[in-house]
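prediction below, plus the sequence it came from.
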Amino acid sequence: MSFTPDSRTDLDRFWLTIQRSAEIGKGREGGLARLALTDSDREMRDEFVAWCKAAGLSVEIDAMGSIFARRAGLDDSLAPVIIGSHLDTQINGGRFDGIAGVLAGLEVVRTLNDLGHVTKRPIIVVNWTNEEGARFSPPMVASGVFVGQYTVDWAHDLIADDGARFGDELARIGYRGDAAPLNDVDAYLELHIEQGPILDAESRQVGVVTGGYPSYGMRVRFDGETAHTGPTPMDLRHNALIAGARFLTAVDDIGWDFAVHDGKATGSRLAAWPNKPGILSETAQCVADVRHPDPITARVMAEKMRRAAHEAGAKAGCSVTVEDEWAWGGDIFDDELVTSIRTEAKRQGWNWRDIEAQAGHDAYHMAMRYPTAMIFTPCKGGITHNNKEDCSPDDLVAGLNMLLHVAVQRADR
């Protein structure tokens, strides 16, 4: 056997691998709650590493706990093609978000093994740590460290709501590695479910991702002071909970103001202390973000969001600290790679369309330094970050086989 234009992945094998993943870290019915660096994350990592070693891949772990499974190339000194995504999930996550991308990379190398084809360049399948940011904020932190957006020490000092420290949890689950950073990357490819309704609504089999909605996010802390809710006069109150609530409501209003052209604004987190009856809260931490297809409008929305934080703090008599800010998206993906994906969709005869990503992905960070592209597969109704997230094998087959051929084309350069 050999690799030919008609070569295809083993869809049944891929689907069985997806189903096995769905048994690890179960959440609500049909979904997963496999948060980063928990025991269930360790169990999934162990399973993934075993699969990779069974496929003949060498496995290395970096200081962020990201797993790099390498298939040697004919010239192993050449920069590798990396395929990947993440295996961690949201607290009420689905079975495919991120997971399909990592396991698609594994299926690509399994298929090449079946066909006896060794690419010129090495291929690496990666599982990025803490893409979701559900336990340790911000999201996409490991890929951010990989491209130099964050430092390892900064990331290791991140603290979860349960008080756990990122670096300590890496060590606890046995995935605080010491692999040397890669010197170069030829290309990064990521397959992902769309996480939106467009492909499914249009009965499309696959999406060629041309870029991402420009997005801006921030984590804000409000500091006030505790006091009794009864006798404390309104003009002497410094209620951080109210400051946070006002801020997030203002962010939601920004989204509605720009919704007519598909702008979106989200208040996703409000954590206050002590957050009890009878007492005003001393602190509140909020996370919010805005996004819009037009980059100028997205920046306007971001400035409104920043102003809203300071206005909310002032009105509640609280100090305001912006603890973290991030931005991603835009016209960031490599034209040559995008064209190759589009060409492959046409050659294989799939019902495809160009599409922009609206969620955050590790590919956004990788695109800051390396040629990067994404492939979207449909998901039922666009439901995601929800235990009802669903795909069928037919939803994944087009993207999976396009990934195979685009990866081999790139790795055989």
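Good, I have the coordinates.

for the rest of this, base every contact and every neighbour count on C-alpha atoms.
Noted.

ok, Trp326 touching Met218?
Yes - checked against C-alpha atoms under 8 Å, the pair Trp326 and Met218 is within contact range at 6.4 Å.

here comes the other one, which I'd like you to weigh against the first:
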Amino acid sequence: MNLTLDRERFVSTMKAQAEIGGTDGGGLHRLTLSDDDKEIRDWFAEQMDAEGLDTRVDTFGNMFGRRAGTDPDAKPVMIGSHLDSQPYGGIYDGALGVIAALEFVRTLNDEGIETTHPIEVVNWTNEEGSRFQPAMQGSGVWAGVLDIEAEYAKTDADGAVFEDELERIGYKGDEPCEPPEAYEAYFELHVEQGPYLEENEKEVGVVTGVVGFTWGAITFYGDADHSGPTPMHYRKDALVAAADVITQIRRIPSTLGERTVGTTGYVDVKPNSINIIPDEVTFTWGFRDPEEEIIEEARSRVLQEAEWAAEREGIEWEFEDRMRVSPVHFADRTVDAVQTAADDLGYDSMRIFSGAGHDASYMDRICDTAMVFAVSENGKSHNEDEYTSWDDCYTAAQTIANAALTIAQGDGREDGE
């Protein structure tokens, strides 16, 4: 028998969360540790309290709510995502996974269904990495990948310190930011943020893993000079070197793999005047792919291009690695639980590899993990045009709830258990 969520309540709750930090363009501007982030956290804590969950907040602001299981020795099944948003992003990114987790617990309570394993709902701190870098910060610290003191010291563009802002909004909790025990499984629902489900006319995505990625920055140091009298052969133009490499960042992926992507999303030019030859340019690279070797090759290639560009212009350069996450391939039993749920519910699904990073990437280090994707119309995300129909939201929520229930009931156990 399949679990059936209350569609009207689910949609209503999604609309309610979207009002906190909502924009005039129908999107969401709810940056990490902002006043709106405090408001949505307070709201979410009230929702968890209303369902009788045992709530806690750790020292990095990650929020958890636990529903007890019948076996005191059984490991918890965690389900959730994040409530922070991109600047002027969409209302579904992250929030859909948290609200689906909340509705899952509500439905269990409504139906009086007990689970062998405890159910734990989670809201991770700063998944987006838009105000403070890096992304997936809360889950990264919790999983032991990122150092908490180093992350506390991070600052935003205005110089605000992460730890100070966490304390300001009242969400530096008392619980250690680490797993308090072993976990059975982790499930996360997210919008696809890409076009593949829609292009293939599928209703839901069974995610088999998450791409790895490398982020970094390159800085070229040229000589500032007057743009009029300075002959071309005298120039040491940092922007020309940067432009050469940025062009290659666009071209490198096509030589490596079908799923390889590369992006320059940030450029800082100094002195940034129409009448002065640029003497310092910093720009970023970002490469993603499902395979570790291809990511490493992309990074190596862009640094080689930078060295050649610097030689051509006769200038100095340096680089900084900013983030590195390995590709993740989810465990068969959790992926199979999602596939079985989609099949049993009669949904037309496809297996898909995530092209974006998610908290599930770090959670896979802790326990067996799986994700569900909802259809993204036109593949749009990280802007106000992000759209997933309520039907597609509900389909994905139904799928992840039934997959999580399967594991929480003790089905789909690990070999040897």
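Great, that's in hand. Quantities reported herein were computed from a predicted structural model and do not represent experimental measurements.

TM-score for this pair?
Once superposed, chain against chain, the TM-score is 0.90 (TM-score structural alignment, normalised by the length of the first structure); 407 aligned residues with a C-alpha RMSD of 2.4 Å.

neighbour count for Trp326 and Met218 of the first structure, which is higher?
With neighbours defined as other C-alpha atoms under 10 Å, Trp326 of the first structure and Met218 compare such that Met218 has more, 21 against 13.

which stretches of the stretch 251-400 of the second structure form strands?
261-263, 267-270, 280-289, 316-325, 328-329, 349-354, 368-374 (DSSP state E, counting those that start in this stretch).

give the contact list for the residue most central in space within the second structure.
Nearest residue to the geometric centre of the second structure (C-alpha atoms, centre = their mean): His358, 3.4 Å. Each residue near His358 of the second structure by C-alpha atoms under 8 Å, 6 or more residues apart in numbering is listed here: Glu127, Met136, Val210.

how close does the counterpart of the first one in the first structure sit to Pro214 of the first structure?
Right, the one you point to is Glu127 of the second structure. Under the alignment (TM-score structural alignment), Glu127 of the second structure maps onto Glu131 of the first structure. Applying C-alpha to C-alpha, to the nearest Å, one obtains 18 Å for the distance of Glu131 of the first structure from Pro214 of the first structure.

now swap in Ala298 of the first structure and tell me
If you go by C-alpha to C-alpha, the gap between Ala298 of the first structure and Pro214 of the first structure works out to 6 Å.

any common contacting residues for these two?
Contact with both Ala298 of the first structure and Pro214 is made by residues Arg291, His292, according to C-alpha under 8 Å, 6+ apart.

who has more neighbours, the two?
The residue with more neighbours, out of Ala298 of the first structure and Pro214, is Pro214; 25 against 22, by other C-alpha under 10 Å.

does that one touch Gly330 like I think?
Yes - using C-alpha under 8 Å, Pro214 of the first structure and Gly330 qualify as a contacting pair, with a distance of 4.8 Å.

anything in contact with each of these two?
The contact sets of Pro214 of the first structure and Gly330 overlap at Pro295 (C-alpha under 8 Å, 6+ apart).

burial count for the residue nearest to the match of Glu127 of the second structure when sequence neighbours are not counted?
Among residues not flanking Glu131 of the first structure along the chain, Met140 sits closest, at 3.9 Å (C-alpha to C-alpha, 6 or more residues apart in numbering). Taking other C-alpha under 10 Å as the criterion, the count of residues near Met140 of the first structure is 23.

surely Met140 of the first structure meets Ala134?
No - under the contact definition of C-alpha under 8 Å, Met140 of the first structure does not touch Ala134, with a separation of 10.3 Å.

and the residue of the first structure positioned farthest from its centre, how far is that from Leu32 of the first structure?
Of all residues in the first structure, Pro231 has its C-alpha farthest from the mean position, at 46.8 Å, by C-alpha atoms, centre = their mean. In this structure, Pro231 of the first structure lies at 46 Å from Leu32 of the first structure, with C-alpha to C-alpha as the measure.
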